[in-house]
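Asker: Prediction below, plus the sequence it came from.
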Amino acid sequence: MHAILSLGATHYDLTIPSNSRYKAMAISHRGKALKHLSLALEDIDNCSATSLDGVLATCYALVFQAYYMNDGVMDFAVMTSEQVMQMVEPWLPKTAHPNQDDVNLCIRDIEQLRPFIQDESALSFFQSLINTYFALQHSVHAAFICLSGVYGIWNSMENQNFMNLISSTNIVCRALFLHYFAIDTLMRPFLLHVRGRKHPSISFGGIVMGQWADAAYCGLPASIQNLVKHEVELVRREKAKISLI
């Protein structure tokens, strides 16, 4: 129900943009829907057929809503490290990422953001991202393990700290999220290889990720944009490739 209410509020926010109360309602109901979805996923093995239908409907509603949000909330934060690894561990290659040039450029760029970090939450986020890049130099399997630590960091944050992290006014964290999108893009070919290049959820997810990256990048001052230009181009190239599939 919260997912439907959140989707409806987003619709009204888009059609009646002068009425800001709908945006607040959308975020409020979205948060409640994500919380209940997280609880359902933790007990997914014991769900009835009816409950599974509800989980699927909730996911569809939230995905469609995220597509129309300018800054999609990081819904992956509802997942724990254990849930992530259960889904991907069996097929993760234990070899270095084949595109080391992009990995090395991303490491160079994220290091340039280090001096701008001023709080512990952003520092933890930064450290998980750079550790994932370093892992990609040796093993994609290890990189997924490092990246799952990001979800753990998000889950352990107080609500206000998390809201500050994803705030549109938090310039440094917006830049860090662009690195998160870049890492997702670097990982995506392996997911496509296993699940099939025309798997709809993977293709749709890549398009949405590209939309979020463009929105985050446009909200940055020019001085910071120059530090994450490579990461944005990386995500845009993947979005363009998906559009041709």
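Answerer: Sure thing, it's come through.

Asker: alpha carbons only for contacts and neighbour counts from here, please
Answerer: OK.

Asker: Pretty sure V73 sits against A66.
Answerer: Yes. Applying C-alpha atoms under 8 Å, one finds V73 in contact with A66, separated by 7.3 Å.

Asker: which of the residues in the helix of greatest length in the chain are buried?
Answerer: Ranked by residue count under DSSP state H, the longest helix found in the chain is helix 171-195. Applying a neighbour-count criterion of 16 or more other C-alpha atoms under 10 Å, one finds 171-188, 190 buried in helix 171-195.

Asker: so who does the residue nearest in space to the middle of the chain touch?
Answerer: With distances taken as C-alpha atoms, centre = their mean, the chain has M74 as the residue nearest its mean C-alpha position (4.9 Å). M74 makes contact with I166, according to C-alpha atoms under 8 Å, 6 or more residues apart in numbering.

Asker: A further structure is provided below for comparison with the first:
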Amino acid sequence: MTCSPGFSGNENALCHERRPRKGHKKSRQGCLECKRRKIKCQEKRPRCDNCVRLSLRCRYLPEAAAIATPLPAHRISPLHIANVFSLTDMRLFHHFLVAAFPHFPVRPDNIWLSYITPIGHQCEYLMHAMLALSASHLRKISPTPSCLSGPAQTHRLAAMKGLNEALSRPVSSSEEADAAIGACYALLMQSWYMDDGLQASLVLTRSCEWTTKWVRNQNVRSVLAEGDDHTKLGIMRGRCKDAPKFDVGFSEKAVTSVLALESLCIEEVQVQVFAGLKMTFELLHVSPIAAYDACMKMDSVIIQLSHPAFLQLLETSNGASQLLLAHLVALQLLMRPISCRERKHYTVTMYGIRMSTWIPGIYNSISDDLKYLMEWPMWISRLHAEGGLERWSLAAS
């Protein structure tokens, strides 16, 4: 399998030979406390001897996350041996655990903290993807953001190079499968916090889906590949029971704005995206879960586009395509009160710092004769930046 556009292989590779380990061999199925302390676990349940002796809480990974098959030596190198991470990276790793870890795929548990992050200790490109996400997230909320631009870019390029290499060969274990899918999701979420991340986010939305299907086709058990859109919708239905509804008048304004683009949509891809946006905006005020379901279908439209059609949509010189993308970004911004519930312990603030420069970027790039069609998306972008979008978009309680 080859990676989709957006993953380039021209970065310098970080290659490290695996050297023999000293001392005893740690257990791959031991409890989390023994893994944290890097000692051999007796694997006794419900509590191992080490935890009993030290009066510690003994916890094991879920059964689906217990990996019994050791990885080939040339595939993964322990990061403490590779010695490629700095003190700044330790700060980024802490921030990742506290605030920046992904919530995709949507699940009823925090699988990233309990399972994926430990894999990152053994998989260099996954760790790079995690640190890249953390750097871009922290950059958005830091008083000195410029100092994090370099680490964000460096880790992103290293993650992409490693991911490309991983996708060029079949996976042989659950760890390898989940590392590949996890890296895609981390890079996708990082793109949300990048000023120029619009195209990358669309590329990675497709890549996450394709990588998941690629893993399933190899019949390798993967925690991140479990479930589908129906499962995701079921989880979100429970979380949206008390979610706010969109105002009918606001929904009508959104429909009016996208309808103004209909005469410009000549190419087939533009017609498809236009139809998807129109349907989604029409369903916004029906119910929170109907709005979320419509957004999922909008994502499916992007994912299912042929490669040539997708490139047409990304064409920066095509005014109609850029206008459609501006409305697509506006949709993502106004969905914040519902989309934030994709996290198990959600916070609206985290969604308030993403995609903040994308619509103005499109406005500045299109020709002057089309700028009037950007009035509604630019209004949404301003409200988003000012923190007042919900006041205009949501129905009175």
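Answerer: That came through, no problem. Just so you know, these numbers come straight off a predicted model, no measurement behind them.

Asker: Can you pull the TM-score for these?
Answerer: Once superposed, the chains reach a TM-score of 0.68 (TM-score structural alignment, normalised by the length of the first structure), with 211 aligned residues with a C-alpha RMSD of 3.9 Å.

Asker: which stretches of the first structure form helices?
Answerer: Counting by DSSP H, the first structure has helices at residues 2-15, 21-42, 49-68, 81-88, 100-111, 120-136, 140-156, 159-165, 171-195, 200-218, 222-225, 229-243.

Asker: Looking for the alignment partner of K297 of the second structure in the first structure.
Answerer: When the first structure is aligned by TM-score structural alignment, the residue opposite K297 of the second structure is G149.

Asker: Check M130 of the second structure too.
Answerer: Alignment note (TM-score structural alignment): M130 of the second structure has no counterpart in the first structure.

Asker: ok, for M130 of the second structure, nearest residue in space, not its chain neighbours?
Answerer: What sits nearest to M130 of the second structure in space, not counting adjacent residues and going by C-alpha to C-alpha, 6 or more residues apart in numbering, is A186, at 5.9 Å.

Asker: Could you do E262 of the second structure as well?
Answerer: Nearest residue to E262 of the second structure, sequence neighbours excluded (C-alpha to C-alpha, 6+ apart): F274, at 7.1 Å.

Asker: give me every residue that touches the one you found.
Answerer: F274 of the second structure sits next to 258, 261-262, 265, 324 when contact means C-alpha under 8 Å, 6+ apart.

Asker: quick one: what's aligned to it in the first structure?
Answerer: In the first structure, the residue equivalent to F274 of the second structure is F126, according to TM-score structural alignment.

Asker: how much space is there between its match and W154 of the first structure?
Answerer: Distance, F126 of the first structure to W154 of the first structure, by C-alpha to C-alpha, to the nearest Å: 12 Å.

Asker: quick one on the thing from earlier: E390 of the second structure versus the residue nearest to E262 of the second structure, what's the distance?
Answerer: Distance, F274 of the second structure to E390 of the second structure, using C-alpha to C-alpha: 24 Å.

Asker: do the same with A330 of the second structure
Answerer: Using C-alpha to C-alpha, we find A330 of the second structure at a distance of 13 Å from E390 of the second structure.

Asker: P360 of the second structure now?
Answerer: 20 Å.

Asker: returning to that earlier point: for the contacts of F274 of the second structure, which one is nearest L283 of the second structure?
Answerer: V258 (13.6 Å; C-alpha to C-alpha).

Asker: contacting residues for that closest one?
Answerer: Applying C-alpha under 8 Å, 6+ apart, we find V258 of the second structure in contact with 274, 277-278, 324, 327.

Asker: In JSON lines, list those along with distance to S173 of the second structure.
Answerer: Listed next are those as JSON lines, based on distance: C-alpha to C-alpha, whole Å:
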{"residue": "F274", "distance to S173 of the second structure": "41"}
{"residue": "L277", "distance to S173 of the second structure": "39"}
{"residue": "K278", "distance to S173 of the second structure": "43"}
{"residue": "L324", "distance to S173 of the second structure": "41"}
{"residue": "H327", "distance to S173 of the second structure": "41"}
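
Asker: helix or strand for the residue of the second structure most remote from its centre, which one?
Answerer: Largest separation from the mean C-alpha position in the second structure: R53, at 40.6 Å (C-alpha atoms, centre = their mean). Using DSSP states H and E, R53 of the second structure sits in helix 49-54.

Asker: Which SSE is immediately downstream of that helix?
Answerer: As assigned by DSSP H and E, the chain's next helix or strand after helix 49-54 of the second structure is helix 79-82.

Asker: What residues in the first structure pair up with the very next helix or strand once past that following helix?
Answerer: Counting by DSSP H and E, the next helix or strand C-terminal to helix 79-82 of the second structure is helix 87-95. Aligned by TM-score structural alignment, helix 87-95 of the second structure falls on no residue of the first structure.
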